[in-house]
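Engineer: Curious how this folds, go ahead:
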Amino acid sequence: MKKEVGHNFLARLGKKRLRPGGVAATNWLIQQANLSTDSQVLEVACNMCTTSIQLAGKYHCQITGIDMDPRALEKANRNIKNANLENYIRVRQGNAMKLPFENESFDVVINEAMLTMLNQPAKEKAVAEYYRVLKPGGILLTHDITFAKENMEERLAELRRTIHINVEPLTVGHWAGLFHSAGFKQVDNATGPMSLMSINGLIRDEGVIGALRIVKNGLKKENREQFKKMYSFFNTTGKDLNYIAVCSSKK
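Structural biologist: Okay, here's the model as predicted:
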């Protein structure tokens, strides 16, 4: 079986929501942001710009998206054009740990499903960059993976084998500590079960037709082994893993 990174595999099957808590967690984050037409927003690791398109369509705010993957940015530009939102969203290649922006440039920074994939020093470097580019009183919105039980190393190793990428989730307390250490003051969070590959989550995030299309594509011969492996993990042993959405305010 060809080892394909989990989120790239799901995107190829047709999945648009590639975040641990799906639309429920993203919507919680958006509710914390108090967005308006005057808001300057940065989405880090924007991928195909699903969240940015949702925000620009609803709030008509100005959004800059960055991602390291040029193929993701190609998809993002197509999606932005199809949504007729070129006047609101711009995307470019960029590194979260060395953001190509001046200090205090944005009211809101959004980063979903990326920090989990970084080791601790890289997490700290990225969060310090988010703090730097936020205006005083600005908001950082993040969406990652957490766990409540201790001694999860074996389960996390299985997660890494399943999605073919290194991940380092944190406990709720350690996530909060990461943001406080960077200088953020108020840190609020919401947690819940991961919906990435549950039936209810697929339907909620992608709609019935979208969910059926993903399952149909997943069961094709060339995809079946990886799809079944991921589906089995996230619906059995991986149920101890949760999403965590965090809203952190800059002083």
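Engineer: can we go C-alpha only for contacts and neighbour counts from here?
Structural biologist: Fine.
Engineer: can you tell me the helix or strand for residue 210?
Structural biologist: If you go by DSSP states H and E, residue 210 is part of helix 199-218.
Engineer: Could you give the separation of that helix from the chain centroid?
Structural biologist: 19 Å (C-alpha atoms, centre = their mean, to the nearest Å).
Engineer: Just list what that helix packs against, helices and strands only.
Structural biologist: In this structure, helix 199-218 packs against helix 6-13, helix 22-33, helix 224-235, with contacts taken as 3 or more C-alpha pairs under 8 Å, 6 or more residues apart in numbering; DSSP states H and E.
Engineer: burial count for the closest residue to residue 189 other than its chain neighbours?
Structural biologist: Leaving aside its chain neighbours, residue 189 sits nearest to residue 246 (4.3 Å; criterion: C-alpha to C-alpha, 6 or more residues apart in numbering). Residues lying near residue 246 (other C-alpha atoms under 10 Å) number 25.
Engineer: got it, and the one 5 residues further on?
Structural biologist: Residue 251 is surrounded by 14 other residues when neighbours are defined as other C-alpha under 10 Å.
Engineer: Second input sequence below; structure requested for side-by-side comparison:
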Amino acid sequence: MTDETRVPFEERAAANTPGHWLLARLGKRVLRPGGLRLTRRLLAHADIAGADVVELAPGLGRTAIDVIAAHPGSYTGVERDPDAVRLTARAVGDAGRVVEADAAETGLPAASADLVIGEAMLTMQSERGKHAIVSEAVRLLRPGGRYAIHELGLHPDDLDPDVTSALQRDLARTIKVNARPLTVAEWRALLEGAGLVVEWTGSEPMALLQMRRNLADEGLVGTLRILRNVLRDADARRRVLAMRRLFAANEDRLRGVALGARRPAR
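Structural biologist: Purely as a prediction, here's the structure:
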């Protein structure tokens, strides 16, 4: 755990803090590349009712609220950032629990979940890190269990490797996270390589900082709160505008992608 993760997100300096924590500090609550619409499409395919659910890296707990509303058998969040643990625990209340642990080594019993959910967290991992987390998800799943992910995707599947490398460098410089998005084919291969069967894929535009998306995700009051906070903080405003320019310049290459996969029953 880095020193940065120990600082409450409300107090993290704008200049170098990861982009998702910066946006959270400014009041944004939906931090998924495909927005709330893609999250809800993913959850609709996940058969939550009655399931023992584990969510990896729930962050602010926004998705946890929707999971709890779908009446799972149980909910467990696994989050390594202590501030995010507190926020998710507040969101789920007595309807679930949140443990402080790494997504690649949760400490939870094997075959203890019917559904594992992870959003906007594999993208931030190296190739080795991605494999480690997916392997842990598979370990947690009972035979026939489901794994649902929502991540940042690249388009098209045959995107030039040089373009991909340049985009990864621009993302790292701008959002202060070594984001490594994959094409849908690569995300599928990652899951299938761990022995899962991909049953569903979906996508939405990567419109995280566009006004229409924010109104849909945050509502009018929430969007106005974000705008007010951006206007009040010059350093944060520079960061947000830089991220917005990068996303706009690559709107044809970036998108939110979701995949639903199943661990074979045998």
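Engineer: what TM-score comes out when they're superposed?
Structural biologist: Once the chains are laid over each other, their TM-score by TM-score structural alignment, normalised by the length of the first structure reads 0.93; 245 aligned residues with a C-alpha RMSD of 1.5 Å.
Engineer: and the helix or strand containing residue 127 of the first structure, how far out from the chain's middle?
Structural biologist: Assignment of secondary structure by DSSP H and E places residue 127 of the first structure within helix 120-133. Its chain's C-alpha centre and that of helix 120-133 of the first structure lie 16 Å apart, by C-alpha atoms, centre = their mean.
Engineer: swap in stretch 116-134 of the first structure?
Structural biologist: Worked out by C-alpha atoms, centre = their mean, stretch 116-134 of the first structure lies 14 Å from the chain centre.
Engineer: What of stretch 172-185 of the second structure?
Structural biologist: Relative to its chain's centre, stretch 172-185 of the second structure lies at 12 Å (C-alpha atoms, centre = their mean).
Engineer: same deal with stretch 182-194 of the second structure?
Structural biologist: With C-alpha atoms, centre = their mean, you get 16 Å for stretch 182-194 of the second structure.
Engineer: so where in the first structure does it end up aligned?
Structural biologist: Under TM-score structural alignment, the alignment places stretch 182-194 of the second structure onto residues 170-182 of the first structure.
Engineer: Could you give me the buried positions within that stretch?
Structural biologist: Neighbour-count burial for stretch 170-182 of the first structure, with 16 or more other C-alpha atoms under 10 Å as criterion, is recorded at 170, 171, 172, 175, 176, 178, 179, 180, 182.
Engineer: Distance check, the fifth one against residue 195 of the first structure.
Structural biologist: With the distance defined as C-alpha to C-alpha, to the nearest Å, residue 176 of the first structure ends up 22 Å from residue 195 of the first structure.
Engineer: How many residues are close by residue 162 of the second structure?
Structural biologist: When counting by other C-alpha under 10 Å, one arrives at 9 neighbours for residue 162 of the second structure.
Engineer: quick one, what contacts it?
Structural biologist: Counting by C-alpha atoms under 8 Å, 6 or more residues apart in numbering, residue 162 of the second structure touches no other residue.
Engineer: Which helix or which strand is home to it?
Structural biologist: helix 161-175.
Engineer: now for residue 159 of the first structure: what does it line up with in the second structure?
Structural biologist: With TM-score structural alignment as the criterion, the equivalent of residue 159 of the first structure in the second structure is residue 171.
Engineer: what do you get for residue 215 of the first structure?
Structural biologist: Mapped onto the second structure by TM-score structural alignment, residue 215 of the first structure lines up with residue 227.
Engineer: Quick check: the residue nearest to residue 38 of the second structure when sequence neighbours are not counted vs residue 222 of the second structure, distance?
Structural biologist: Excluding its sequence neighbours, the residue lying closest to residue 38 of the second structure (C-alpha to C-alpha, 6+ apart) is residue 204, at 6.4 Å. Distance of residue 204 of the second structure to residue 222 of the second structure, given as C-alpha to C-alpha: 21 Å.
Engineer: Residue 63 of the second structure now?
Structural biologist: With distances taken as C-alpha to C-alpha, residue 63 of the second structure is found 17 Å from residue 222 of the second structure.
Engineer: Just the strands from the stretch 1-150 of the first structure, written as ranges.
Structural biologist: Counting by DSSP state E, counting those that start in this stretch, the stretch 1-150 of the first structure has strands at residues 40-44, 62-67, 89-93, 106-112, 134-147.
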